[in-house]
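Student: My questions concern the predicted model and sequence given below.
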Amino acid sequence: MTKLSMVSDAIIRDIESGSLREGDRLPSEGELAARHHVSVGTIQKALTQLSHSGLITREQGRGTFVSGTRVAPADVRYLRFRGADGNDLPCYVHARSVKRTTRKGPWSEFLGGDGFVRIERMINVGGRFDLYSEFWLREEDFAELGGLDRSALEKNLRELVGQRLSLPTLRVDQWIRFGELPSAVAEELMIATGQAGLIKELRGYTLRNRPLYYQSVYAGPFQERLVIERENGQ
């Protein structure tokens, strides 16, 4: 484990244990550097990474505060990772944006219709690397969900749709490939343009085999094990 990963992992363990809770202020960069026996530069890189993932917020003149939302393994069962010890790594979800669009793409080919809503989220895996996720719904389906606050967007979106619209996810088709990441995604993941990575596509179906949602997930290189599970016998 690199010094950068060691520091990130230690901060996340403090959040996990309750030593640091939502809204708590982290020690200064100098104090963290002394505590972990690393340079201030390494601390700054670790905090930048955790801030980008949404686990912490950095406020000019005030300090660094805990803000991340942890999700249970069941909430991201299609994206479970395990460390070298065989244990599942904790995941933290940060909602980035909700945008309406008429732009066409794989989502429109699958969902059909003219208007769509894209929910962008970052998922930090154990403080080691980030995933970038785009979750697409038809505009009319999203409107039926009613107002969604940030906490709702950082939970299991499939379950949210099932509960509020009575449209359960009955089948999910999943494809995984390795290829060059889109430049906008590479920027979000803070990796070099042209970098290859994991691309996962999920297509969810509901009653009467109706297309319900389209999701794409991207990741740069990682060493952890991705757990593949079959859903609903598919």
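Tutor: Yep, it's here.
Student: When you work out contacts or count neighbours from here on, use the C-alpha atoms and nothing else.
Tutor: Will do.
Student: quick one: contacts for Gly162?
Tutor: Contacts were defined as Cα atoms under 8 Å, 6 or more residues apart in numbering; by that measure Gly162 touches 168-169.
Student: isn't there a strand covering it?
Tutor: No. Secondary structure of Gly162 (DSSP: H, G, I helix; E, B strand; the rest coil): helix, not part of a strand.
Student: try this one side by side with the last:
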Amino acid sequence: MNSTQPANTNLSKPAKAKHKQISETILRAIEDGRWMPGDQLPSEDQLAGEMQASLGTIQRALRSLVQMGVVERSHGRGTFVSGAQAQEGQLMHFRFMAEGGKHLLPVFFKIVSVELTSENGPWSAFFGTQINQYVHIHRIVSVNQEFEVFSEIYLPADRFSELAQMSEVTLNGVSFRDMLAERFNAPTLNTRQMMACQPLPPRVARQLDVPAGQYGIVWTIGGMSYRDAPITWQRIFVPPSDRMIEIVPVSQNGRPDFKEVS
């Protein structure tokens, strides 16, 4: 009498498709900080060489990441990490208009550094002599992946030193105006703004990868809260571009007042 042999229940699982392995490898690299929000990934050819895969496999992996919302692909420019795109309703100062002036271009924020400093400068006069230490934040702002803008922010450390303890990853894409209002009860209720067209400082030109001596817009913004107390001093360096900037007033609740803009 023949006995029936039990089925083999120890079958190995089929190997995961190569493009899925690669998409997971890229995702892990992003999570580990190899590429930050707004950063451009290597070209498809470079990824193919690094991952030892065909160009078609790399393209399938990138399409998968696009569907997941991890990266964005721009024809003629490349693939960029998503995750730090500012919401239009939060934008007050980086409102670059698309062709036709009906839509805002997407902007992506990346923190370069956060530090405490006692350095004096034009921000010192804005805050007053009683302040002797500041939280100093450097940001790179990518506008529609077309060009970059450099921003530096100063805040009085006696009130906002907690910001200096936060990681750069945590602060990427954050609306500082909203954070100050919600976390520190310091809404921005008024601003003083000045613009000048002048050569960009050498350190800024290097950061933005533009020629030394390049002219651009230097935009200074002082933010005030209750009783006109100064809370933020920001300087924005904008290289030449054909994109228009929309200037939006501040409403009484500290948010952009879109109704006042024609």
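Tutor: Happy to help now that I have it. Bear in mind that the values here come from a model prediction, so they are computed numbers and not experimental data.
Student: Quick check: TM-score for this pair?
Tutor: Here the superposed chains carry a TM-score of 0.70, computed using TM-score structural alignment, normalised by the length of the first structure; 186 aligned residues with a Cα RMSD of 2.9 Å.
Student: quick one: what helix or strand has the residue of the first structure most remote from its centre in it?
Tutor: With Cα atoms, centre = their mean as the measure, the first structure has its most outlying C-alpha, relative to the mean C-alpha position, at Ala34: 30.6 Å. For Ala34 of the first structure, the element it lies in under DSSP states H and E is helix 29-36.
Student: Buried residues of that helix, list them for me.
Tutor: Within helix 29-36 of the first structure, the residues that qualify as buried by neighbour count (16 or more other Cα atoms under 10 Å) are 29, 32-33.
Student: can you check stretch 209-224 of the second structure too?
Tutor: Of the residues in stretch 209-224 of the second structure, those with enough neighbours to count as buried (16+ other Cα under 10 Å) are 215-224.
Student: so that stretch corresponds to what in the first structure?
Tutor: Against the first structure, the aligned range for stretch 209-224 of the second structure is residues 190-205 (TM-score structural alignment).
Student: Can you name the residues that contact the residue nearest the centre of the first structure?
Tutor: Compute the mean C-alpha point of the first structure, and by Cα atoms, centre = their mean the closest residue is Ile123, 1.9 Å away. By Cα under 8 Å, 6+ apart, the contact set of Ile123 of the first structure is 53, 91-94, 130-133.
Student: Kindly report the same for Asn144 of the second structure.
Tutor: Remark: with contacts taken as Cα under 8 Å, 6+ apart, Asn144 of the second structure is in contact with 105-108.
Student: Helices of the first structure, start to end?
Tutor: Using DSSP state H, the helices of the first structure run over 3-17, 29-36, 40-53, 106-111, 139-144, 150-153, 157-165, 183-188.
Student: looking at the ones you listed, which is buried most?
Tutor: Mean neighbour count (mean count of other Cα atoms under 10 Å) peaks for helix 40-53 among the helices of the first structure, with a mean of 20.
Student: tilt between that helix and helix 3-17?
Tutor: Computed with axes from the mean of the first three to the mean of the last three Cα atoms, to 10 degrees, the direction of helix 40-53 of the first structure lies at 50 degrees from that of helix 3-17.
Student: on that earlier part again, and the residue nearest to the centre of the first structure, what's its match in the second structure?
Tutor: Using TM-score structural alignment, Ile123 of the first structure sits opposite Val141 in the second structure.
Student: Kindly tell me how buried the closest residue to Leu163 of the second structure other than its chain neighbours is, as a neighbour count.
Tutor: Take Leu163 of the second structure and drop its neighbours on the chain: the residue closest to it by Cα to Cα, 6 or more residues apart in numbering is Val135, 7.2 Å away. Each residue near Val135 of the second structure was counted by other Cα atoms under 10 Å, and the total is 23.
Student: ok now stretch 78-96 of the first structure, how far from the chain's centre?
Tutor: Using Cα atoms, centre = their mean, to the nearest Å, we find the averaged C-alpha position of stretch 78-96 of the first structure to lie 10 Å away from the chain's own average C-alpha position.
Student: circling back to that earlier point, which of the contacts of Ile123 of the first structure are retained in the second structure?
Tutor: Shared contacts between this structure and the second structure among the contacts of Ile123 of the first structure (both residues aligned by TM-score structural alignment, their matches' Cα atoms under 8 Å) comprise 91-94, 130-133.
Student: Sort out for me which of those are in strands.
Tutor: Secondary structure assignment (DSSP state E) places 91-94, 130-133 from these within strands.
Student: Distance of the aligned residue in the first structure for Ile153 of the second structure relative to Thr69 of the first structure?
Tutor: Structural correspondence for Ile153 of the second structure with respect to the first structure (TM-score structural alignment): Phe135. Taking Cα to Cα, to the nearest Å as the measure, Phe135 of the first structure and Thr69 of the first structure are separated by 18 Å.
Student: now do Leu165 of the first structure
Tutor: Spatial separation of Leu165 of the first structure from Thr69 of the first structure under the definition Cα to Cα is 24 Å.
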